[in-house]
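> What follows is a predicted structure for the sequence shown.
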Amino acid sequence: MDRMYRVLGFWTGIFAIMLYLGDMEKTALLFLGQTGFFVLLSYLKLSERMYMYVFAAYLTVFMCGFTYYTLFLMPPGGGLG
């Protein structure tokens, strides 16, 4: 299970690089933070159950943040034109 967190760290790192190259610095920093979180977590040698609990908590925080952003911060119409 710890290798899966390294894979998540790798892909969030790739996203951070691509976002930075696309002039989206704030989002790139967010993904860079996630990369560090996943890579550090992969070296903790936790039990598989604990890795699942941490991932469930991560998804819960993500969905709460995403819902808050889309409901209260995103401009009407999704920012399209």
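Happy to help now that I have it.
> C-alpha only now, for contacts and for neighbours.
Noted.
> Provide the contact partners of the strand or helix carrying Phe55 at residue level.
Taking DSSP states H and E as the criterion, Phe55 maps to helix 48-68. By C-alpha atoms under 8 Å, 6 or more residues apart in numbering, the surrounding residues in contact with helix 48-68 are Met1, Asp2.
> list the buried ones in it?
Tyr51 (16 or more other C-alpha atoms under 10 Å).
> And that helix, how far out from the chain middle?
10 Å (C-alpha atoms, centre = their mean, to the nearest Å).
> How about the contacts made by the most centrally placed residue in the chain?
The centroid of the chain falls nearest to Gln34 when counting by C-alpha atoms, centre = their mean (4.6 Å). Residues near Gln34 by C-alpha under 8 Å, 6+ apart: Gly9, Thr12.
> so it is in which element?
Assigned by DSSP H and E, Gln34 belongs to helix 25-42.
> Got another one to weigh against that:
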Amino acid sequence: MARMFRVLGFFTLAIGLMAFAGNMVEMALLFFVQTAFFMILGYLKFTEKTYIVLFWGYMIVTFTGFSYWTVFKMGLPL
């Protein structure tokens, strides 16, 4: 399971580099922070249950933040 977090770190790094190349600096920084988070978690020796709980927590925070941003910051088209 720890290897999966390193894979997530690799993919977030790839997305961050593509965002940086496309002059989307804020998005790139967000993905670089996620890369560091996933790579650190990938090298810690947690149990599989702990990794699953961490992933679910990450998903809840991410989807809550995404939903908040799309509804309240972007606004609904009229």
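Happy to help now that I have it. Note that the coordinates shown come from a computational prediction; the quantities given were computed from them, not determined experimentally.
> on that earlier part again, any idea how far Ala16 of the first structure is from the residue nearest to the centre of the first structure?
Per C-alpha to C-alpha, to the nearest Å, Gln34 of the first structure is found 9 Å from Ala16 of the first structure.
> any residues touching stretch 3-11 of the first structure, and which ones?
By C-alpha under 8 Å, 6+ apart, stretch 3-11 of the first structure touches Gln34, Thr35, Gly36, Phe37, Phe38, Val39, Leu41, Ser42.
> Hmm, the last one is touching Gly36, no?
No. The pair formed by Ser42 of the first structure and Gly36 falls short of the contact definition of C-alpha atoms under 8 Å, at 9.9 Å.
> give me the number of residues near Gly33 of the first structure?
Look at Gly33 of the first structure: counted by other C-alpha atoms under 10 Å, it has 15 neighbours.
> Give the equivalent position in the second structure for Met63 of the first structure.
Matched by TM-score structural alignment, Met63 of the first structure corresponds to Phe63 in the second structure.
> returning to that earlier point: more crowded one of Ser42 and Gly36 of the first structure?
Each of Ser42 of the first structure and Gly36 has its neighbours counted (other C-alpha under 10 Å); Ser42 has more, 20 against 16.
> Give the full set of residues in contact with that one.
Asp2, Arg3, Met4, Tyr5, Arg6.
> contacting residues for the closest residue to it other than its chain neighbours?
Distances taken as C-alpha to C-alpha, 6 or more residues apart in numbering place Asp2 nearest to Ser42 of the first structure, at 4.6 Å, with adjacent residues excluded. For Asp2 of the first structure, the contact set (C-alpha under 8 Å, 6+ apart) comprises Leu41, Ser42, Tyr43, Lys45, Leu46, Tyr51.
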